[in-house]
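# here is my input; please provide its structure:
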Amino acid sequence: MCLSSHHNHYTLYCLQNPCTIHIENGEQASLFQCVEATANDGDAVKIRDIVIVSKAGWGNFTTINDAGAAPNNSDASGGYFFIYVTAAEYRDEYVTVPSNKKYLFFLGDGIERTIISGSRSVGDGWTTFNSATVVVEGEGFLAVGIAFHNRAGPSKGQAVALRSGADLSTFYKCSFQGYQDTLYTHSFRQFYRECDIYGTVDFIFGDAAVVFQNCNIYPRLPIKGQSDPITAQGRSDPNQNTGISIHNCTIKAAEDLGSTKTYLGRPWREYSRVVYMQSFMDKLIDPAGWSAWDGDFALSTLYYAEYSNTGPGSDITNRVDWEGYHVIDDANEADEFTVAKFLMGDFWLRRTAVPYISGLL
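As a prediction, this is how the structure comes out:
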């Protein structure tokens, strides 16, 4: 294994020899492979209990759902319930973390080795909401080094790999692979750091307040006749403090994309809000930048903005002229969509030890 970050805010080691990890009550638990997480102040990430999921049978559980059912209701002060999900494809295990399972920490062996995959889709009779391979609703959920897949394919319509309605949920070095509607950022505050997201139509969607930071976004080849709008944000009330902020990310074509028209987003709901900031956009982005949902729906009420992006796809010369589209020139305006301002992240991300940029670059 080893997941590791050289950023001084986060170090995550997985060792091949037995070792120990301190848990909340001061006891020690010996693991075949262990994790040590250290924040930049030298304090260990607080862990209150540890279990191992192994399909081979050498852990505490053979399924992720059984491990996730183990903890009782908890809060941040007690520390994370730590679930080490060992390397395997957990094929067709549809995982749910319900709202009463708070502060669960899923650690995988990396996105090439720990994979949770399903194949539910609208084309096969599921609703978009219920098609998700993994559903997370428990506050404070943290996942590191896990791939979430929906294998349904581009012809099956909406098919979600992960749906998160968990407040204060964090995903670090994870991968989300699907086609239409891959990642459903349903609600509440969410943070994604150094993740890979693959999809076709509306593959980042929902109505959370969410920041993607240092992530790679890969539009894929859809079915014939479709274009690829990356986002479909669903804010339906102008008073909601929700939206999608894409900060210091890279938008590049997946290997199969070809010449498919690719857009930064389209408005799913009337007050849709998306901001791209200080990100690299490759040549796949259509010069218009954004696409309509249906005629002139939401074009005057949405808030779509770009700030200080780079790359051949970032040229704003021929962008849409909608009333709701903005080119941000004032750093103070862009700052409203940073981790610190948009998510109040300085008050809760520190306990995860996941690295993050609080403000603008």
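# going forward, measure contacts between C-alpha atoms and count neighbours the same way
Noted.
# so Thr96, which of the three states?
The three-state assignment at Thr96 reads strand, by DSSP: H, G, I helix; E, B strand; the rest coil.
# that one and Leu162 touch, don't they?
No. With contact defined as Cα atoms under 8 Å, Thr96 does not reach Leu162; the gap is 10.0 Å.
# of these two, which one has the most company?
Neighbours per residue (other Cα atoms under 10 Å) separate Thr96 from Leu162, with Leu162 holding more: 29 against 20.
# ok, the residue lying closest to that one once chain neighbours are set aside - how many residues close by?
Spatial nearest neighbour of Leu162, chain neighbours left out: Val134 (4.8 Å); criterion: Cα to Cα, 6 or more residues apart in numbering. For Val134, the neighbour count with other Cα under 10 Å is 22.
# please generate a structure for the following sequence too, so the two can be compared:
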Amino acid sequence: MLLHWCCIVCFFLLVGLRVEVANAKIYRKVGQKNLPYRSIVVDPSGRGNFSTIQSAIDSVPSNNKYWVSIKVMAGTYREKVKIPDDKPYIILKGEAKRRTVVEWGDHDNTSQSPTFTSMADNIFVKSMSFRRCSISVIGGALDPGLPGFITAQGRTSPDDENGFVFKDCNVFGNGTTYLGRPWRSYARVLFYQTNMSNIVQPSGWNAWNFAGHEGNITFAEYGNFGTGSDTSKRVNWTKKLDLETIENMTSTKFVDSDGWLQNLPF
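Below is the predicted model:
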């Protein structure tokens, strides 16, 4: 998992990497609560265990089998953060009070949405469901008239269960953007009940390097609103998903097909 980080203030981020549970006791039990075995504090002021997010992640041993909580304190973080595949069971969490270049999480009762602002490769994940996130497109970062892309999902087989789901989100900014392009041949993305401003390209989606193989791609929209949500001029190969598929993709079952969420420590 790779995240490009450029934070002005801190954020709230909770990441539980999906892993095979096997026979490991991956959390400690205190009463009725599941708690991580180890907690780490990241604070750029020097009052934590580490001053950078990456150094905290690096301290987690390879082939880790126990939940580790990394609490990120408010501050400025400008780093490229990589969580290797052999370091599962990591939770990153923190909180923000002001807008950041990359925000992820709870602010107050009126603004409980992560905000992503990036030129490219903001967050690199295999599968993710985003809810109530704000996606701010900065057209000035590109050449005049050149549209951006919000997603580039990488599903490689029709049997893969992964994909991106954006639920109850907000797409805004300046310039113009596509909702997505495929990174791999069976890319799958759903925008659901999302507010789209007029920055969204009327065609919505781009086949990129997979022109001629659009039948393998699942790009879908359902119940969206706003001036950019008009689907009358969308590319003709967008998918019309049945209600059962939409309900499955927008529920926790989509990211919890094997029940791994029950092993999260709280």
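# about what we covered before: what is in contact with Thr96 and Leu162 of the first structure at once?
134-136 (Cα atoms under 8 Å, 6 or more residues apart in numbering).
# turn the residues you listed into JSON lines, columns for secondary structure and distance to Ser54 of the first structure.
Shown next, in JSON lines, are these (DSSP: H, G, I helix; E, B strand; the rest coil; distance: Cα to Cα, whole Å):
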{"residue": "Val134", "secondary structure": "strand", "distance to Ser54 of the first structure": "18"}
{"residue": "Val135", "secondary structure": "strand", "distance to Ser54 of the first structure": "20"}
{"residue": "Val136", "secondary structure": "strand", "distance to Ser54 of the first structure": "21"}
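# contacting residues around the residue nearest to Leu162 of the first structure?
94-96, 116, 148, 161-163.
# helices of the stretch 1-150 of the second structure, start to end?
53-58 (DSSP state H, counting those that start in this stretch).
# what ranges does it have for its strands?
For the stretch 1-150 of the second structure, applying DSSP state E, counting those that start in this stretch gives strands covering 2-7, 28-30, 33-35, 38-42, 68-72, 77-82, 90-94, 102-103, 115-117, 123-124, 128-131, 134-137, 148-153.
# average distance between the fourth one and the first structure?
Spelled out, that is strand 38-42 of the second structure. In this overlay with the first structure, the average offset of strand 38-42 of the second structure from its partner residues is 2.7 Å by mean Cα distance after the TM-score superposition for the first structure.
# going by contacts, tell me the helices and strands next to that strand.
Applying 3 or more Cα pairs under 8 Å, 6 or more residues apart in numbering; DSSP states H and E, one finds that strand 38-42 of the second structure contacts helix 53-58, strand 68-72.
# now swap in the last one and tell me
Under the contact criterion of 3+ Cα pairs under 8 Å, 6+ apart, strand 148-153 of the second structure touches strand 177-182, strand 188-192.
# residues in the first structure aligned with the next helix-or-strand element following that strand?
The helix or strand immediately downstream of strand 148-153 of the second structure is strand 164-167, counting by DSSP states H and E. Here strand 164-167 of the second structure aligns to the first structure at residues 244-247, judged by TM-score structural alignment.
# run a quick neighbour tally on the closest residue in space to Lys82 of the second structure that isn't next to it in sequence.
Nearest non-adjacent residue to Lys82 of the second structure, counting by Cα to Cα, 6+ apart: Leu2, 4.6 Å away. Other residues lying near Leu2 of the second structure total 16 when counted by other Cα under 10 Å.
# for Leu2 of the second structure, what are its contacts?
80-83, 123-125.
# list buried residues within the residues you listed.
Among these, those classed as buried by neighbour count (16 or more other Cα atoms under 10 Å) are 81-83, 123-125.
# save the residues you listed as CSV, and put in distance to Arg234 of the second structure too.
What follows is these, written out as CSV (distance: Cα to Cα, whole Å):
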residue, distance to Arg234 of the second structure
Val81, 35
Lys82, 35
Ile83, 36
Ile123, 26
Phe124, 26
Val125, 26
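# follow-up on the earlier one: of the contacts of Leu2 of the second structure, closest to Ala152 of the second structure?
Phe124 (9.1 Å; Cα to Cα).
# quick check: closest non-adjacent residue to the counterpart of that closest one in the first structure.
Counting by TM-score structural alignment, Phe124 of the second structure corresponds to Tyr184 in the first structure. Closest residue to Tyr184 of the first structure apart from its sequence neighbours, by Cα to Cα, 6+ apart: Arg163 at 4.6 Å.
# what is the aligned counterpart of that neighbour in the second structure?
Checking with TM-score structural alignment, Arg163 of the first structure has no match.
# Arg163 of the first structure touches Phe176, doesn't it?
No. Using Cα under 8 Å, Arg163 of the first structure is not in contact with Phe176, being 10.6 Å away.
# now for the two: what residues contact both?
Common contacts of Arg163 of the first structure and Phe176 (Cα under 8 Å, 6+ apart): Leu183.
# which SSE is the nearest residue to Arg91 of the first structure once chain neighbours are set aside in?
Once flanking residues are discounted, Arg91 of the first structure sits nearest to Ser117: 4.9 Å by Cα to Cα, 6+ apart. Using DSSP H and E, Ser117 of the first structure maps to strand 114-118.
# specify the angle between that strand and strand 80-85 in degrees.
Inter-element angle recorded for strand 114-118 of the first structure and strand 80-85: 80 degrees (by axes from the mean of the first three to the mean of the last three Cα atoms, to 10 degrees).
# strand 114-118 of the first structure packs against which elements?
Strand 114-118 of the first structure is packed against strand 88-91, strand 147-150, with contacts defined by 3+ Cα pairs under 8 Å, 6+ apart.
# on contacts alone, who are the packing partners of the last one?
By that I understand strand 147-150 of the first structure. Counting contacts by 3+ Cα pairs under 8 Å, 6+ apart, strand 147-150 of the first structure packs against strand 114-118, strand 175-177.
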